[in-house]
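Visitor: what shape does this take:
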Amino acid sequence: MNDATIHPFAATSRITTGTDWTDERARTALRRILDAAIRSAMPDVVLPRYLPQRPKGKCVVVGAGKAAASMAAALEQAWPDVDLTGCVVTRDGHMAPTRRIRVLEASHPVPDSRSEAAARTMMAEVTGLGPDDLVIALISGGGSALLELPAAGLTLDDIRTVNRALLHSGASIRDMNVVRRHLSAIKGGGLAAAAGAARVVTLAISDVPGDDPLTIASGPTVADPTTAADARAIIAHYGIAVPDAVQRVLMRPPVTGTLSPRNRYTLVSTPFMALQAAASTARELGLTPLILGDALEGESRDAGTFMAGIALSARQHGVPVAGPAVLLSGGETTVTIHPDQPAPGRGGRNTEFLLSMANTLQGHEGIWAIAADSDGIDGTEDAAGAIITPTTLSRARALGCDPRACLRAHDSYTMFQQTGDLVMTGPTLTNVNDIRAVLVI
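Guide: Reported below is the predicted structural model:
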């Protein structure tokens, strides 16, 4: 596998430090910072150092997520002489070349019949293994939709209905995955329980605030301490209407499986690690980095307004950091589509965050920002995110766009497409959630 294939996002522009920050230089610096964060989370960079002791018996590889295929390729490269079998499932368009581990594709963010077929295949792969055998589970963000096995009494359509409602409710990824786990036979430790006495080693790339193993891909190899009552409370809190069959399943007594005492879980890459790599690149560019946090959540437009306020304070008062500086943050904001609103336009949480930030800044000089999903796909669009500059709003208006109307209509992608400010990386084959960098000069 060559670097150009695995890392299509790699920047080639060079920047020298100095005092003359042009728009072009600011854009290139932001892209360099984003690319450094993504590159630091690539499986071929992080996976080899965490591989377990080789087994006496079989080595079965399973996994799910947007990085699952590239993780499988990295494992094959690190263990060229080990007899690896098994399969992983990834999102359409996120394939990587493998020779021993089969790679399947399925739908995201709502599961389809391929998600269920992948789950059944993996359960069969790990069933009947013994104590000398090893299961390596390669888990990354997106696995909740890509790997689905409805609990007894449910159909895939029931799961899809609930998933769609959760995605539009404004629920956090943590709350969404509590509900998903209680409707699934493979999540919340179901896959590890099926492995019986085998040693189970999970290597995970985190895409969730707080790096909770139970939340990453809904924890197929992690015991679930939450209850069906917790899932019912979340459904009630967000006012979600669910099928009758879902109500019945959530009223049943719990069924628990037993996980092997040799079950081990390791985070090989996290959002904070990616932000540290971004900070290192910022220093190389003559900027002072300030990491505000790797777990920022909340409504995207509110987060954009808040971040604009911090940037203005840094620009005008040198607080919390004096420029030239870059404010770094990660996490996952949400976009709530209310039932009484007109059909939304095109956009994702990162472009909505940026449009809100631009509307608050109103062209203030000396502030640029980039925000992108590290997997290369912001929501369901083909852009990873976008860049805003001091001229974003004036350029949009000159093209006939109303930035505030676009924000109200959740149509941020359309505006940034017209201004030429979208960030297009293609699938990066990793996923450490969103990366946001605000440049203050």
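
Visitor: could you use CA atoms for every contact and neighbour count after this?
Guide: Fine.

Visitor: give me the distance from the helix or strand hosting residue 307 to the chain's centre.
Guide: Assigned by DSSP states H and E, residue 307 belongs to helix 300-317. Chain-centre distance of helix 300-317: 24 Å, with Cα atoms, centre = their mean, to the nearest Å.

Visitor: second chain to compare with the first, below:
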Amino acid sequence: MNPCDHLLESFAVAVKAADPTHIIPSNLPHPPPGRTLVVGAGKASAAMAMAVENAWPADARIDGLVVTRYGHTLPTHKIKVVEAGHPIPDENGERAAQKILSAAQALEPSDLLLCLFSGGGSSLLSLPAEGISLQDLQAVTHQLLRCGASIQEINIVRKHLSAIQGGKLAAACRAPILALIISDVTGDEATHIASGPCSPDPSTFSDALAVLARYHLDVPATIRQLLLAGIEHAIIETPKPGSPIFNQVENRIIANAHQSLVAAADYFKKHEISTLILGDTVTGESREIAKCYAALTKEIRLHPQKLKPPLALLSGGETTVTLRGNGRGGRNTEFLLSLLIELSTLDNVYALACDTDGLDGSENNAGALITPDSLIRANKLRLDPVSFLSNNDAYTFFQQLNDLIITGPTHTNVNDYRAILVL
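Guide: Next up, the predicted model:
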């Protein structure tokens, strides 16, 4: 098997380790005396809902509604699937979130609220707080996604602009709650996955305002007014850790990036390739992280005293891209383009970087590949990688090389998967 096939197979193994079809059944509770209402949001929510239906006892009462990204739906029978906007929220997501909140409010103590959350849920479950409009929420989301803020910072703001996130769904429900969560954030904190609809929120309105100030964002006046009002009136703050609201709530992480990296490492070991997991919590600017990984790769390739090829360097997490140009690309292709520049013509090094949901940013690719001859092929096509990187146009660069990886939606999401194969 050639090196590129090894990389592609390892990515498939990493994605399979987070497949709801395999994970959901063993995490389902016994049906309650009353009905089970299934709600959820995220890129994996349709697959999670389908897995629940397939494993749920035929004679138990179950219905519900989950919202997923456009193009990510799957066939279900009792749990309705709605498609909505991501990463910018839209009217479909707003309507779905309102229906979910209203349905949860109608539950009795003998019922069960079964929640299915995964990456992407923050924008899909978009119910603006009283006093702000969906257009206001869209405007601030657009700025937050472009400024280089971390997902944790973005979600601190989102939770304080939402009528359902930041623990507010749990606060609205009288029934016991079990939230099954596929984590797409570093640290696997439930409060940051889909902005924690059923999780205590340790952040405050002051924290949200600080994020806006840190990145010098010019947000609608209604947003700033709401956050200032939240500081003045503690009664409208999100529910905090220790609140009795969460006495009957369990937030359970059922898949994360670490599990997928371990699965990929097992794959390489079976093919007699050593592995080093560099971590599943990698954050920072994509192009800067690539420089660090390039330095490590050069050391291994040129001075193999302790870490000897063949070796696969694996990592996960969620890097960021601060947009300076007007090109196309996501954080994984940007990482790879920067890595390619730093490695230059170093031989016998291959790399893959993909988003496990199958979509790198807002493009149609999961990520891309680089090979030892990538720069040679680029030069023949008169493609200057430095210019493409400066314009945040990594997608176009790898498209011209025919090295994009296109999988379509994977119906799961445990963040990025990066593998550097040193031979």
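
Visitor: which parts of the stretch 101-250 of structure 2 are strands?
Guide: Counting by DSSP state E, counting those that start in this stretch, the stretch 101-250 of structure 2 has these strands, from start to end: 112-117, 177-182, 249-255.

Visitor: quick one, which of these is nearest to residue 357 of structure 2?
Guide: The closest of those to residue 357 of structure 2 is strand 177-182. By Cα to Cα, the value is 11.3 Å.

Visitor: picking up where we left off before, now the strands of the stretch 101-250 of structure 2 in a markdown table, with distance to residue 31 of structure 2 and mean neighbour count?
Guide: Formatted as a markdown table, the strands of the stretch 101-250 of structure 2 follow (distance: least, Cα to Cα, whole Å; neighbours: other Cα atoms under 10 Å):
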| stretch | distance to residue 31 of structure 2 | mean neighbour count |
| --- | --- | --- |
| strand 112-117 | 8 | 27 |
| strand 177-182 | 12 | 26 |
| strand 249-255 | 15 | 18 |
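
Visitor: now those as a markdown table including distance to residue 214 of structure 2?
Guide: Output for the strands of the stretch 101-250 of structure 2, formatted as a markdown table (distance: least, Cα to Cα, whole Å):
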| stretch | distance to residue 214 of structure 2 |
| --- | --- |
| strand 112-117 | 29 |
| strand 177-182 | 29 |
| strand 249-255 | 31 |
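
Visitor: matching residues in structure 1 for stretch 3-15 of structure 2?
Guide: Using TM-score structural alignment, stretch 3-15 of structure 2 corresponds to residues 26-38 of structure 1.

Visitor: just to revisit the earlier point, identify the residues contacting the helix holding residue 307 of structure 1?
Guide: 297, 319-323, 327, 333-335, 349-350, 352-358, 360-361, 366-367, 438, 440-441 (Cα atoms under 8 Å, 6 or more residues apart in numbering).

Visitor: that helix: average distance to aligned residues in structure 2?
Guide: For helix 300-317 of structure 1, the mean deviation from structure 2 after alignment is 1.1 Å (mean Cα distance after the TM-score superposition for structure 1).

Visitor: hey, where'd the helices end up in the stretch 151-300 of structure 2?
Guide: 151-159, 168-171, 205-214, 221-232, 257-270, 286-302 (DSSP state H, counting those that start in this stretch).

Visitor: can you list those in a markdown table and add distance to residue 106 of structure 2 and mean neighbour count?
Guide: Formatted as a markdown table, the helices of the stretch 151-300 of structure 2 follow (distance: least, Cα to Cα, whole Å; neighbours: other Cα under 10 Å):
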| stretch | distance to residue 106 of structure 2 | mean neighbour count |
| --- | --- | --- |
| helix 151-159 | 23 | 23 |
| helix 168-171 | 12 | 23 |
| helix 205-214 | 29 | 17 |
| helix 221-232 | 27 | 16 |
| helix 257-270 | 35 | 21 |
| helix 286-302 | 45 | 18 |
